[in-house]
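# Take a look and give me a structure for this.
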Amino acid sequence: MPVTVSVTDKVAEIVFDHPPVNAFDTAQWAALPDLITQAGSREDVRCVLLRAEGRGFCGGVDIKEMAAHPERIVQLNRDNHRTFLAIRHCPVPVVSAIHGFAIGGGVNIAGASDVLLAAEGAYFSLPEIDRGAMGGAAFMMRMLPLHKVRAAFFTGGKVTVEEAHRLGAVEQVVPTADLARVARDYCAVIASKSRTALVLAKQALNGLEATDPNLGYRFEQGFTLEMYMHPDSQAARDAFVDGKAAAKF
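Predicted coordinates for the structure are as follows:
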């Protein structure tokens, strides 16, 4: 599993390091939920930090694997959902530090998190419409206004972290070289609090939200499966694997 977990000063740091773009295959998505749950359940942990090495935070799913094995979509959907559920229901706060890009499933990881910090020039993107898939809007709507999400989804476009910061989704935007340090310092503030208070606060804040993004994501996944069964979906994945920007329809 191209993910490392370490605990220092009551902060569990989970680092993605799977070149070139931290796009995970089905086996890797299957392993990720347990790593997050185990880290957050430790009594000596009061905050979980998700960050990454390499070109970007997370490139989502491995489209090349899906192009070669479309029959794995059900398992992939299930473990994607388990990952986002693990973040949302992690006993303690989860902070994600975004650099480069958060694409597809990476957007969902960010959207399920409690706090977002980001490096200058990074962006969020849901390119599903060009990849023969659906899904992800439920968690993007947790970060951004409805019409901003629809515009990004229909075009497969990008939302910069600077724009997300302006809209209130990202807490801080800092130079890339400073991101890991700033993220650790931010998590240290959280980790100085009572674990009991943090656990109760996380439960209360989750319960106060008007909608549950995990339920919305499961609703979206039905449309993902329907799309995967259409020949246009395979054409979109094949175009991506062949190095084309998007299939022509």
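# Only C-alpha atoms from now on, for both contacts and neighbour counts.
Fine.
# how about the helices in this protein?
All helices of the chain, identified by DSSP state H, fall at 26-41, 63-68, 73-88, 105-112, 137-140, 146-155, 161-166, 179-191, 195-208, 213-228, 231-241.
# what's the spacing between Gly111 and Asn214?
11 Å (C-alpha to C-alpha, to the nearest Å).
# Pick out whichever of these two has more residues nearby.
Counted by other C-alpha atoms under 10 Å, Gly111 and Asn214 do not tie: Gly111 has more neighbours, with 26 against 18.
# So the more buried one sits against Ala137, correct?
No. The pair Gly111 / Ala137 is not scored as a contact, 9.4 Å apart, by C-alpha atoms under 8 Å.
# Next up, the contacts around Ser194.
Residues near Ser194 by C-alpha atoms under 8 Å, 6 or more residues apart in numbering: Arg46.
# Identify the residue spatially nearest to the most centrally placed residue in the chain, adjacent ones excluded.
Centroid check for the chain by C-alpha atoms, centre = their mean gives Ile109 as the closest residue, at 1.9 Å. Counting by C-alpha to C-alpha, 6 or more residues apart in numbering, Phe84 is the residue found nearest to Ile109 once chain neighbours are left out, at 6.0 Å.
# go on, Met143?
Excluding the flanking residues, the one nearest Met143 by C-alpha to C-alpha, 6+ apart is Ala169, at 5.0 Å.
# run this one through as well so I can compare:
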Amino acid sequence: MDYQAIIVEKIGRIAVITFNRPEAMNAVNSRLWLETGTALKEFNEDPDLWVAILTGAGDRAFSAGADLKEIGAGGFSTTDEMKEWGFAGIVRHHISKPVIAAVNGFALGGGTEIALACDLIVASEKASFGLPEVKRGLIAGGGGLLRLPRQIPLKVAMRVILTGNPISAEEAKQWGLVNEVVPHDQVLNAAIQLAEEIICNAPLAVKASKEIVYRGLDTSMTFPPEGWSINNEYTSQVFASNDAKEGPRAFAEKRKPNWSGQ
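So this is what the prediction gives:
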């Protein structure tokens, strides 16, 4: 695809996807939605890429959420695949590999929903998060109302949701929503460093771990033991892999493992 609303850069095994509409505070229009979903699909299918980073162009915004000008002019133009991916090409898009949000400014409404859909969040000290939809007679329909109460304490989430008021990056970190808060000019580098820590590990094991966590979150571990069935399914696959043999062998030989992803 000839990307126009995003920039895709490959740094070793890392895919950096940048929302490239700084003049619109990286608001999500139909083009950005399609391109982001496509880029994430290509990332997910590329065996040479192991971690993705989402960030925004410019110095102010990660994403201001939905492009209200496009909505006012008639709404989004979406394909069936875009609808399956959900808002911004990510909120309902099943991605089996780790995705990091490098939040380089305010992330409001749909911007917060994009960050919530990522596995890890590195935030600029200037970043803020919020779901202000209720202030406009709307609701956060892109997963914000589902994910936020699962990622921070319920009462804290309800304050954010019902008041529509934003919280700072430091407060978001306090409640466990953000992994790291870094100086503004270091947010992307910090996200890349975190990605590099992940890609030191076996890709099959990382993918399987992610699947077990998310598939197991809403399942029982006792009776019926649904969570254990999921755990055992992926554990057997990983332990039968070549990487599972390479890891102990490299440890015994006192060298770095050479992961094949198989």
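# Overlay them and tell me the TM-score.
Scored against TM-score structural alignment, normalised by the length of structure 1, the superposed chains reach a TM-score of 0.77; 209 aligned residues with a C-alpha RMSD of 2.2 Å.
# returning to what we had before: now for Gly111 and Asn214 of structure 1: what residues contact both?
Common neighbours of Gly111 of structure 1 and Asn214, counting by C-alpha under 8 Å, 6+ apart, are Phe139.
# Quickly note the distance from Pro19 of structure 1 to Tyr123 of structure 1.
18 Å.
# Look at those two and report which has more neighbours.
With neighbours defined as other C-alpha under 10 Å, Pro19 of structure 1 and Tyr123 compare such that Tyr123 has more, 24 against 13.
# Just to confirm, what residue in structure 2 is aligned with the more buried one?
Correspondence of Tyr123 of structure 1 to structure 2, assessed by TM-score structural alignment: Ser128.
# Name all residues that make contact with that match.
Here Ser128 of structure 2 is in contact with 105-108, 166-169 (C-alpha under 8 Å, 6+ apart).
# Recalculate using a threshold of 6 Å.
Going by C-alpha atoms under 6 Å, 6 or more residues apart in numbering, Ser128 of structure 2 touches 106-107, 167-169.
# Considering those residues, which are maintained in structure 1?
Retained in structure 1 (both residues aligned by TM-score structural alignment, their matches' C-alpha atoms under 6 Å) from those: 106, 167-169.
# which of those residues tops the neighbour count?
Among the kept ones among the contacts of Ser128 of structure 2, Phe106 has the most neighbours (other C-alpha under 10 Å), with 28 neighbours.
# What is the neighbour count of Pro98 of structure 2?
Look at Pro98 of structure 2: counted by other C-alpha under 10 Å, it has 20 neighbours.
# Return the residue of structure 2 aligned against the residue nearest to the centre of structure 1.
So, by TM-score structural alignment, Ile109 of structure 1 is matched to Ile114.
# can you check Ala151 of structure 1 too?
Using TM-score structural alignment, the equivalent of Ala151 of structure 1 in structure 2 is Arg159.
# Contact partners for that match?
Counting by C-alpha under 6 Å, 6+ apart, Arg159 of structure 2 touches no other residue.
# ok, so what distance separates it from Ile167 of structure 2?
According to C-alpha to C-alpha, Arg159 of structure 2 stands 10 Å off from Ile167 of structure 2.
# Tell me, how many residues neighbour the counterpart of Leu194 of structure 2 in structure 1?
For Leu194 of structure 2, the aligned residue in structure 1 is Tyr186 (criterion: TM-score structural alignment). Here the number of neighbours of Tyr186 of structure 1 (other C-alpha under 10 Å) works out to 16.
# and what of Gln28 of structure 1?
18.
# mind listing what the equivalent of it over in structure 2 touches?
Aligned counterpart of Gln28 of structure 1 in structure 2: Leu32 (TM-score structural alignment). Counting by C-alpha under 6 Å, 6+ apart, Leu32 of structure 2 makes contact with Ala5.
# try it again with 7 Å
5-6, 88 (C-alpha atoms under 7 Å, 6 or more residues apart in numbering).
# Output those residues in a markdown table, with distance to Leu40 of structure 2 and neighbour count appended to each entry.
Listed next are these as a markdown table, based on distance: C-alpha to C-alpha, whole Å; neighbours: other C-alpha atoms under 10 Å:
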| residue | distance to Leu40 of structure 2 | neighbour count |
| --- | --- | --- |
| Ala5 | 14 | 20 |
| Ile6 | 12 | 23 |
| Ala88 | 11 | 28 |
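# Tell me the one of those nearest Val187 of structure 2?
Top of the list for closeness to Val187 of structure 2, among the contacts of Leu32 of structure 2 and by C-alpha to C-alpha, is Ile6 at 18.1 Å.
# how near is the counterpart of the closest one in structure 1 to Gly40 of structure 1?
Matched to structure 1 by TM-score structural alignment, Ile6 of structure 2 sits across from Val3. Between Val3 of structure 1 and Gly40 of structure 1 the computed distance is 15 Å (C-alpha to C-alpha).
# Could you check how far Arg46 of structure 1 is from Phe16 of structure 1?
For Arg46 of structure 1 relative to Phe16 of structure 1 (C-alpha to C-alpha), the value is 20 Å.
# Between those two, tell me which one has more neighbours.
For Arg46 of structure 1 versus Phe16, neighbours defined as other C-alpha under 10 Å are more numerous around Arg46 (29 against 23).
# Now check structure 2 for the residue matching the more buried one.
Match for Arg46 of structure 1 (TM-score structural alignment): Trp50.
# I'd assumed Val99 was in contact with that match.
No. Judged on C-alpha atoms under 7 Å, Trp50 of structure 2 makes no contact with Val99 at a distance of 9.2 Å.
# Not including adjacent chain positions, what is the nearest residue to the match of Arg46 of structure 1?
In space, Trp50 of structure 2 is closest to Arg13, 5.5 Å off (C-alpha to C-alpha, 6+ apart).
# and the one you found, what is it in contact with?
48-51.
# related to what we said a few turns ago, I'd say the match of Ile109 of structure 1 and Val91 touch.
Yes. Between Ile114 of structure 2 and Val91 a contact is recorded at 6.2 Å, counting by C-alpha under 7 Å.
# Give the aligned equivalent of Glu180 of structure 2 in structure 1.
In structure 1, Glu180 of structure 2 lands on Gln172 (TM-score structural alignment).
# ok, its match - how many residues close by?
By other C-alpha under 10 Å, the residues close to Gln172 of structure 1 number 20.
# so what's it up against?
By C-alpha under 7 Å, 6+ apart, the contact set of Gln172 of structure 1 is 117-118, 165.
# can I get those in CSV with distance to Phe24 of structure 1 and neighbour count?
Converted to CSV, those look like this (distance: C-alpha to C-alpha, whole Å; neighbours: other C-alpha under 10 Å):
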residue, distance to Phe24 of structure 1, neighbour count
Leu117, 22, 25
Ala118, 21, 32
His165, 27, 18
